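Student: build the 3D model from these lines:
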Amino acid sequence: MKIKKYEIFIKKLEIYKNEFLKISKSIIQPNILSDKKKYKFLIEKYNELEKIFLLYNEFKKKIDFLKEADFIIKNDSDKEIIKFAITEKINLVKKLECIKNKLCEKIKYKKIKKDNYRNVILEIRSGTGGDEACLFVEDILRMYIMYFKKVNWGYKIINYQQGTKGYKEVIIDVYSKNKKHEIYGNLKFESGVHRVQRIPKTESQGRLHTSAITIAVLPKVENIEISINPVDIKKYTFRSSGAGGQHVNKTESAVRLVHLPSNIKVECQEERSQHKNFEKAMMVLKSKIYNNEIEKRLKDISTKRKSLILTGDRSVKIRTYNYHNNRVTDHRIHKSIHNLNEFMNGNIQEMINALRIEENKLKFL
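Tutor: Below is the predicted model of the structure:
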């Protein structure tokens, strides 16, 4: 049974072996060598996959040795040789289990580690609470912008929808040219429901009001990483509802895209050019499709570890901002910071660091 189990596992690894061999051939092709961006991307993948490939080969050799030992135990008549083969089999099983664990860890966290250094698309949407939720979207947007300035990240608003007060939705491109910056690695914990408890300015009787917004942090992907079949996309154009004077009323520059297989919808109306809006909408669409894969991966890990930190579930209430008590609480790690004013001024790194520490603990459980 052990041999069959290992053979099933090695078959699953063949996808990584084939990918490694394919990249090995690609990186020596003239068209790849002349494209610096593509070459750099493929070399990084090559280096990651090489470690898995080497362990794969070692694992496969050990399986062959195990088969030989098993054959001797079943068919040889010499008791001394059988005894030696049994000892060898026990040692091989230990080594195979060790290599298997190493491979599982490398495969599991290969993508997660790389994703940490990605730029992100940050979506902030109002939820329950009407105008108060829209105003909180505006407050959270300000909080993140102040944080981006502190850590020296760039940002650009891709799309927004204004409410009667504040914003119904804001989508931001967050980026850094310095690849040492773990933008996704820091911001990924922000995905989820953020609840606010405060007395609205419009509340004449001073009653505490609870409203909520949702935040999604999507890792940004390069065009060479993910391809979408054009027939799977339905494109709609419409007149922009944002600022823009006469141009808004006369041309259908805004773009809405629907990815038919997943039913993911995105839209962009910030640019005056329909072509530019289409490019930005495609960027968000690719990030959303890629993020779906990440969420599946994280949910699989979190199910095994019973952890909310790694779920990637945007329906989970993760944080409460209580203005009355000047307190912000993250419910996943039960941590409270009793200086909400500073937190809303962009000083959120303490909370992020606490979440990262907890995530690192979970990796070794």
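Student: contacts, neighbours, all on C-alpha from now
Tutor: Noted.
Student: now residue 327. Nearest residue, chain neighbours left out?
Tutor: Nearest residue to residue 327, sequence neighbours excluded (Cα to Cα, 6 or more residues apart in numbering): residue 338, at 4.4 Å.
Student: next: residue 127.
Tutor: residue 213 (4.5 Å).
Student: now do the strands in the stretch 1-150 of the chain.
Tutor: Secondary structure of the stretch 1-150 of the chain (DSSP state E, counting those that start in this stretch): strands located at 120-126.
Student: residues near residue 199, how many?
Tutor: Number of residues near residue 199 (other Cα atoms under 10 Å) recorded here: 18.
Student: do the one 5 residues further on as well
Tutor: The local packing of residue 204 (other Cα under 10 Å) involves 8 other residues.
Student: how much space between it and residue 9?
Tutor: Residue 204 sits 65 Å away from residue 9, going by Cα to Cα, to the nearest Å.
Student: quick one, the helix or strand containing residue 299 and strand 120-126 angle?
Tutor: Here residue 299 sits within helix 274-305, counting by DSSP states H and E. Relative orientation of helix 274-305 versus strand 120-126 (axes from the mean of the first three to the mean of the last three Cα atoms, to 10 degrees): 90 degrees.
Student: ends of stretch 314-323, what's the gap?
Tutor: Span of stretch 314-323 from end to end, Cα to Cα: 23 Å.
Student: try stretch 227-234
Tutor: End residues of stretch 227-234 are separated by 15 Å (Cα to Cα).
Student: run through who's touching that stretch.
Tutor: Under the criterion Cα atoms under 8 Å, 6 or more residues apart in numbering, residues 257-261, 286 lie in contact with stretch 227-234.
Student: now those: which count as buried?
Tutor: The neighbour count (16 or more other Cα atoms under 10 Å) marks 257-259, 286 as buried among the contacts of stretch 227-234.
Student: check which residues of the strand ranked longest in the chain are buried.
Tutor: Longest strand in the chain by number of residues, with DSSP state E as the criterion: strand 209-219. Buried residues in strand 209-219, counted by 16+ other Cα under 10 Å: 210-219.
Student: how about stretch 341-352?
Tutor: Applying 16+ other Cα under 10 Å to stretch 341-352 flags 343-348, 351-352 as buried.
Student: ok, the residues you listed vs residue 272, which is closest?
Tutor: Comparing the buried residues of stretch 341-352 against residue 272 with Cα to Cα places residue 346 closest, at 31.4 Å.
Student: want to put them side by side, so please do this one too:
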Amino acid sequence: MLDKLQELEQRYIELEHLLADPEVVTDPQRLAQLGRERAELEEIVSVYRELRRVDEQIAEAEQLLDGSDPELAELAADELPRLKELREQLYQDLRKRLVPKDPNDEKDVIVEIRAGTGGEEAALFAADLFRMYTRYAERQGWKTEVLSSNPTELGGFKEIIFEVRGKGAYSHLKHESGVHRVQRIPITESGGRIHTSTATVAVLPEAEEVDVQINEDDLRIEVFRSSGHGGQSVNTTDSAVRITHLPTGIVVTCQDERSQLKNRARAMAVLRARLYDLERRKLEEERTGMRRAQVGTGERAEKIRTYNFPQDRVTDHRLKLSVSNLPAVLDGELDQFISELQALEQAERLREAGIS
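Tutor: So this is what the prediction gives:
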């Protein structure tokens, strides 16, 4: 890590000289680019320099301990614990700052929840997960908005797609992608037997139009009348929209709004997010030669968490962590899981960057 810090400090010094170069000053584009790079390095370099200063103070205090002046030795003995604690804090701060950042971490997200195995019980579990994430978002001060839903008669969802808007939404929710499993007695079970059902969650960083270029010729757009429970028509106009991206075969349907324009805008937002995620995963595979584990990108085929109602227990299989008070978790108390998963991702990124 020391070599990396020395390299960054040298680059910081070089940038300071470059930003004073007349050729750079007269080139607005290059000036802005170098200015951004310098700003990104400034906090790391300032903490590194503070760490060096504390190291010097520790060395001086240790010399005084071995000196002939007992009063100074006593002062040094009192000061050393504080200096060593400060050094550890600065060191850990630097380790975090050196972790390569996920460029999507600050983005809003689109979350897609789909009922898996288990019929109506799986749809009810999908509704539980939807409420869990909306409650978590409320706790963070974020906004949520349903983009598309396919409800069932008993209040579940075959599918629900919603947007979460808030600073760092993707960094907090990206590890929720995967298969969630529930074990409980369904309301439709008369014999009192415990059933196992599943729902899948996909968390996609929201893509701007500049992130994904979509050719209108690649789209097949169909409009039809929205339908409610049992297939009955809930609108008398063709307001529902189905968009098919022909090159990939991705299909997005939105029918929650009464306005065809609003449904089309929502469907395009979901399509952009799916295409962006598809390209992101493709680049990740090319970079590593294989998909990374759930922590980092989010494998959707993997069983990541089990919600066991009879035992009042939620288990995250990636962390091998179980917590009790399942109702609180389903009410949005996800901080323990999310912070542990973020720490695991950070450790993985540090290893990849060769930082010990």
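Student: check contacts around the equivalent of residue 200 of the second structure over in the first structure.
Tutor: For residue 200 of the second structure, the aligned position in the first structure is residue 214, judged by TM-score structural alignment. Counting by Cα under 8 Å, 6+ apart, residue 214 of the first structure touches 124-127, 191-194, 314-315.
Student: and the helices in the stretch 101-250 of the first structure?
Tutor: Under the criterion DSSP state H, counting those that start in this stretch, helices of the stretch 101-250 of the first structure are mapped to 131-150, 183-187, 246-250.
Student: quick one: closest of those helices to residue 334 of the first structure.
Tutor: helix 183-187 (18.4 Å).
Student: let me know the helix or strand that residue 328 of the first structure is in.
Tutor: strand 327-330.
Student: next one: that strand to chain centre, how far?
Tutor: 24 Å (Cα atoms, centre = their mean, to the nearest Å).
Student: average gap between that strand and the second structure?
Tutor: Superposed on the second structure, strand 327-330 of the first structure shows a mean distance to its aligned partners of 0.8 Å (mean Cα distance after the TM-score superposition for the first structure).
Student: in the second structure, what range does that strand match?
Tutor: Taking TM-score structural alignment, strand 327-330 of the first structure hits residues 313-316 over in the second structure.
Student: state the distance from the corresponding residue of the first structure for residue 181 of the second structure to residue 141 of the first structure.
Tutor: Matched by TM-score structural alignment, residue 181 of the second structure corresponds to residue 195 in the first structure. Separation of residue 195 of the first structure from residue 141 of the first structure (Cα to Cα): 15 Å.
Student: isn't residue 176 of the first structure up against residue 151?
Tutor: No - with contact defined as Cα atoms under 8 Å, residue 176 of the first structure does not reach residue 151; the gap is 10.0 Å.
Student: mutual contacts of the two, please.
Tutor: What both residue 176 of the first structure and residue 151 touch, as defined by Cα under 8 Å, 6+ apart, is an empty set.
Student: the more surrounded of the two?
Tutor: More neighbours surround residue 176 than the other of residue 176 of the first structure and residue 151, with 19 against 13 (other Cα under 10 Å).
Student: the more buried one and residue 154 of the first structure, how far apart?
Tutor: 6 Å.
Student: over to residue 243 of the first structure?
Tutor: 23 Å.
Student: which one's more surrounded, these two?
Tutor: In this view residue 243 of the first structure and residue 154 are compared by other Cα under 10 Å, and residue 154 has more residues nearby, 14 against 10.
Student: the more buried one maps to what in the second structure?
Tutor: In the second structure, residue 154 of the first structure lands on residue 143 (TM-score structural alignment).
Student: who's in contact with stretch 32-50 of the second structure?
Tutor: Under Cα under 8 Å, 6+ apart, the answer for stretch 32-50 of the second structure is 5, 8-9, 12, 15-16, 19, 90, 93-94, 97-98.
Student: tell me the contacts of the nearest residue to the match of residue 200 of the second structure once chain neighbours are set aside?
Tutor: Using Cα to Cα, 6+ apart and skipping residues adjacent in sequence, the residue nearest residue 214 of the first structure is residue 193, 4.5 Å away. Contacts here follow Cα under 8 Å, 6+ apart; on that basis residue 193 of the first structure touches 212-215, 314-319.
Student: got it, and residue 244 of the second structure?
Tutor: 219-221, 250-252.
Student: which residue lines up with it in the first structure?
Tutor: So, by TM-score structural alignment, residue 244 of the second structure is matched to residue 258.
Student: sorry, back to before: which of the contacts of residue 193 of the first structure are conserved in the second structure?
Tutor: Using both residues aligned by TM-score structural alignment, their matches' Cα atoms under 8 Å as the contact test, the members of these still in contact in the second structure are 212-215, 314-319.
Student: how about the contacts of residue 193 of the first structure in TSV, adding distance to residue 112 of the first structure?
Tutor: Below are these laid out as TSV (distance: Cα to Cα, whole Å):
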residue	distance to residue 112 of the first structure
212	29
213	26
214	23
215	20
314	18
315	21
316	21
317	23
318	21
319	23
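Student: how big is the offset of the longest strand of the first structure relative to the second structure?
Tutor: So strand 209-219 of the first structure averages 0.4 Å relative to the second structure (mean Cα distance after the TM-score superposition for the first structure).
Student: got the angle for that strand vs strand 120-126?
Tutor: For strand 209-219 of the first structure against strand 120-126, the angle by the same axes, to 10 degrees is 160 degrees.
Student: and strand 209-219 of the first structure with helix 131-150, angle?
Tutor: Relative orientation of strand 209-219 of the first structure versus helix 131-150 (the same axes, to 10 degrees): 40 degrees.
Student: roughly how far is strand 209-219 of the first structure from the heart of the chain?
Tutor: On Cα atoms, centre = their mean, the centre of strand 209-219 of the first structure falls 16 Å from that of its chain.
Student: the alignment partner in the second structure of residue 164 of the first structure: neighbour count?
Tutor: Alignment note: residue 164 of the first structure maps to residue 153 in the second structure; criterion TM-score structural alignment. The tally of other residues near residue 153 of the second structure (other Cα under 10 Å) stands at 10.
Student: find the nearest non-adjacent residue to residue 153 of the second structure, please.
Tutor: Nearest to residue 153 of the second structure is residue 229, by Cα to Cα, 6+ apart, at 6.2 Å.
Student: over to residue 203 of the second structure?
Tutor: Using Cα to Cα, 6+ apart, the nearest residue to residue 203 of the second structure is residue 111, at 4.6 Å.
Student: I am finished for the moment; much appreciated.
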